[in-house]
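A.B. asks: pasting the sequence and the predicted coordinates here, then a few questions.
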Amino acid sequence: MRRRKEGSNMSPVSLHSLSDPHFSADTTAWLAAIVEDSTDAILSKTLDGTITSWNAGAERLFGYSREEAVGRPISLIIPDERLDEEADIVVRLRLGERIGRFETVRCTREAVPVHVEVAISPLRNADGTIIGASTIARDISERLRHANEQALLLSEMRHRVKNLLSIVQGLISIGGRRADDVQTFTEELNARITSLAAAQSLVLHSEDRADGACTTLGEILAAVMAPYGDDGIAVVDCDTVVGQHAMTSLALLFHELATNAVKYGALSNPDGSLSVDIATDAAAVSVFWREEGGEWSEKPQAGFGTSLLDATLRGLQGTIVREWRDGVFETVLKLPRDALAR
């Protein structure tokens, strides 16, 4: 035994001192306190499965008091479908094998399954005969829940990235074939990707809201129209809730309408005006996009923007009607509520 340093109040204990008869009582009490105060469930059982000890951690985890558990079979906390697992454990214990950590399921007093990490060691008497086993069980439900949430998050992220890449790939493929020159193609592609980014920002914002509020149609319109300013533009608010899947489609839809307005519609004329009104009923939402001051052809040539509008509307199960009347070009979109909510 090492000498105690002068002035120290501690009594050093070496590995050899643990077997010293003078320390046996203190050591037993010390180890008992460690077991009792452990946050893990620590219990022991005989080889025939009778519970012989049960600490406070076991009481908290499984719901049975020490008096209720000691003397009862270990099957008290083992689901019926896991009884074969216990039989295999007993066989391995009889061979003196220490069973390292493994994950399994046990039951609480209320018959609620709880995921645990378990380590089991054989217990021997003074002559070395195996007489039972000690078990340490740790609740890993929270850890598994976080792991499942992370897996779900990664899956959702892969899904979103895949969808966005597919949309961008389509914009590049079709737009590239129809563009008159590289500069025009680049500018239009950049604008559409910016619109997609605005939609994704709204998706992320809606997920981060502490109040659980959802993104509305009015918010999407405002985000898409923000780059064009307020001069000559009047957009009505609308509290119709839009789901995450529909956000991207709506952002592209409104972006194409705004782009057309800038190219040859109301926003191409300093004196032009644009108004967006919305009417709702139980089944659908109608968007009235009205432009004054633009120069519209009686038979406009169908380009990529038109194709994109039509494809987006098909995805939303919506319809579009365009009409030029008395100097006003009106586009009416009719969108089913259930498609918007996706």
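C.D. replies: Yes, it's here.
A.B. asks: hey, let's count contacts and neighbours off CA atoms from now on
C.D. replies: Noted.
A.B. asks: list the contacts for residue 63?
C.D. replies: Contact partners of residue 63, counting by C-alpha atoms under 8 Å, 6 or more residues apart in numbering, are 108, 109, 110.
A.B. asks: could I get the residues you listed as JSON lines with secondary structure, distance to residue 176 and neighbour count?
C.D. replies: What follows is the contacts of residue 63, written out as JSON lines (DSSP: H, G, I helix; E, B strand; the rest coil; distance: C-alpha to C-alpha, whole Å; neighbours: other C-alpha atoms under 10 Å):
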{"residue": "108", "secondary structure": "coil", "distance to residue 176": "63", "neighbour count": "19"}
{"residue": "109", "secondary structure": "coil", "distance to residue 176": "66", "neighbour count": "14"}
{"residue": "110", "secondary structure": "coil", "distance to residue 176": "64", "neighbour count": "9"}
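A.B. asks: which of the residues you listed lies closest to residue 187?
C.D. replies: Among those, residue 108 lies closest to residue 187 (C-alpha to C-alpha), at 62.8 Å.
A.B. asks: now that closest one. Nearest residue, chain neighbours left out?
C.D. replies: residue 62 (4.2 Å; C-alpha to C-alpha, 6 or more residues apart in numbering).
A.B. asks: which helix or which strand is home to residue 164?
C.D. replies: Assigned by DSSP states H and E, residue 164 belongs to helix 141-178.
A.B. asks: next: residue 276.
C.D. replies: strand 273-280.
A.B. asks: packing partners of the next helix or strand after that strand?
C.D. replies: Sequence-wise, the next helix or strand downstream of strand 273-280 (DSSP H and E) is strand 284-292. Strand 284-292 is packed against strand 273-280, strand 328-336, with contacts defined by 3 or more C-alpha pairs under 8 Å, 6 or more residues apart in numbering; DSSP states H and E.
A.B. asks: pick the most buried one from those strands.
C.D. replies: Highest mean neighbour count among the helices and strands packed on strand 284-292 (mean count of other C-alpha atoms under 10 Å): strand 328-336, with a mean of 19.
A.B. asks: ok, and here's another one to check against it:
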Amino acid sequence: MEADRQTQEGAINSKRLALAVEATELGLWEWIVETGTIYWSDRQREIFGVSADEPLTHELWVSSIHPEDRDWVVEKVGSLMDPDSKGKLQKEYRIVRPDGETRWISSRGRMLYENVDGRPQASRLLGTILDITERRTNEEARRLLAKELNHRVKNLFALASAMVTMTARTAASPEEMAAALHGRLQALARAHELIRPALSEEHPHQGETTVASIVETILAPHRDFSLPGRILIECARIVVGARSTTSLTLVLHELATNASKYGALSANDGSLTVACWQDGDTVSLVWQERGGPVVEGPPPSKGFGSHLARKSVMDQLEGEITYDWQHEGLRVELRLPLAHLSR
């Protein structure tokens, strides 16, 4: 009777453990040092993308580790053979599944040692893994968001300073300067409203708009109404969908900011022409600056803003962006698939 009771309790405890592991979505693994035998639970195999009947080997595990993490992970696990290491494993690293997908995992384990001739010797390494891909992706998104926010705040101060200088050059009186500056700051606030969803992770701009409307809104703070020909916009009516508005706005906002700080819009005689048209399934937009500081060539290094603009065009809009650092002024060309732009 006692033996039956213990057997029943053991079965119940095993079931409890299985349910707990299932609830936490942990993968279980074990490595027998002497024989090299490896055990992976079903969840472990699922995370690694390994089928239930595939033989498990040390080489399979090593080849699954991301190339950039492989050396240090293998070295860390190997160090657990030494009893002085205390036998504790707690690391986060990347794996590459057979289908090419990269995942982040958190691996925790413990090396067990047994006495051999009076000395501790590594015997079994066992532990768990947890798929933390979503958490690491969110952390990276927050890091980029903080960097982007810092970049935008700096740009806002730079733009405000440039607007004060530009307004002071043309205003005939303090009252006229105050009125003009107030209008420009309001225009800057309207432009910021278009990029705010990207900074705050809110829902994207609601409803459709047009490329011309976005360009007008972004460039409104930079207009000098005493020089109506300073900024020329020649855009066909091309619809931009709600999902693509923020991405296109980020790119144009970056170009406008740089033009105001370093390019044509920073000089009295500078001018800017923006033209856009549709050719079949492709939308082209050309940004041409003239009359600003002499352009000697591309900058020696690309700043965060340039990386952001390129990422927005290539990743979000699946288009192309090229920079031509002409002596008379920067020329930028965007080529965007109409199907993606209208989303």
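C.D. replies: Perfect, I can see it now. These numbers were taken from a predicted model, which means no experiment stands behind them.
A.B. asks: and the TM-score between these chains?
C.D. replies: Once superposed, the chains reach a TM-score of 0.54 (TM-score structural alignment, normalised by the length of structure 1), with 241 aligned residues with a C-alpha RMSD of 4.5 Å.
A.B. asks: contact partners for residue 47 of structure 2?
C.D. replies: Contacts of residue 47 of structure 2 by C-alpha under 8 Å, 6+ apart are 27, 131.
A.B. asks: stretch 149-165 of structure 1 vs structure 2, average offset?
C.D. replies: Stretch 149-165 of structure 1: mean distance to aligned residues in structure 2 after superposition is 2.4 Å, counting by mean C-alpha distance after the TM-score superposition for structure 1.
A.B. asks: re earlier: name the residues of the helix holding residue 164 of structure 1 that are buried.
C.D. replies: Going by neighbour count (16 or more other C-alpha atoms under 10 Å), the buried part of helix 141-178 of structure 1 is 164, 167, 171, 175, 176.
A.B. asks: could I get those as JSON lines with distance to residue 334 of structure 1?
C.D. replies: Formatted as JSON lines, those follow (distance: C-alpha to C-alpha, whole Å):
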{"residue": "164", "distance to residue 334 of structure 1": "25"}
{"residue": "167", "distance to residue 334 of structure 1": "23"}
{"residue": "171", "distance to residue 334 of structure 1": "24"}
{"residue": "175", "distance to residue 334 of structure 1": "26"}
{"residue": "176", "distance to residue 334 of structure 1": "30"}
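A.B. asks: between those residues, which is nearest residue 127 of structure 1?
C.D. replies: Looking at these and their distance to residue 127 of structure 1, the nearest is residue 164, at 69.8 Å (C-alpha to C-alpha).
A.B. asks: that closest one matches what in structure 2?
C.D. replies: Taking TM-score structural alignment, residue 164 of structure 1 has residue 156 as its aligned residue in structure 2.
A.B. asks: do you know how far that match is from residue 258 of structure 2?
C.D. replies: 12 Å (C-alpha to C-alpha, to the nearest Å).
A.B. asks: one more: residue 228 of structure 2?
C.D. replies: Residue 228 of structure 2 is 21 Å from residue 258 of structure 2, by C-alpha to C-alpha.
A.B. asks: same question for residue 249 of structure 2.
C.D. replies: 14 Å.
A.B. asks: who has more neighbours out of these two?
C.D. replies: Applying other C-alpha atoms under 10 Å to residue 249 of structure 2 and residue 258 shows that residue 249 carries more neighbours, namely 23 against 19.
A.B. asks: give me the stretch of structure 1 that the host helix or strand of that one matches.
C.D. replies: Taking DSSP H and E as the criterion, residue 249 of structure 2 maps to helix 242-261. Alignment of helix 242-261 of structure 2 against structure 1: no match, by TM-score structural alignment.
A.B. asks: now that helix, how far from the centre of its chain.
C.D. replies: 17 Å (C-alpha atoms, centre = their mean, to the nearest Å).
A.B. asks: helices or strands up against it?
C.D. replies: helix 133-170, helix 174-200, helix 211-219, helix 304-311.
A.B. asks: would you reformat the ones you listed as JSON lines and include distance to residue 272 of structure 2?
C.D. replies: Listed next are these as JSON lines, based on distance: least, C-alpha to C-alpha, whole Å:
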{"stretch": "helix 133-170", "distance to residue 272 of structure 2": "15"}
{"stretch": "helix 174-200", "distance to residue 272 of structure 2": "17"}
{"stretch": "helix 211-219", "distance to residue 272 of structure 2": "10"}
{"stretch": "helix 304-311", "distance to residue 272 of structure 2": "19"}
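A.B. asks: of those helices, which approaches residue 266 of structure 2 most closely?
C.D. replies: helix 133-170 (7.5 Å).
A.B. asks: how far off centre is that closest one?
C.D. replies: 15 Å.
A.B. asks: helices or strands next to that helix in the packing?
C.D. replies: Applying 3+ C-alpha pairs under 8 Å, 6+ apart, one finds that helix 133-170 of structure 2 makes contact with strand 102-116, helix 174-200, helix 242-261.
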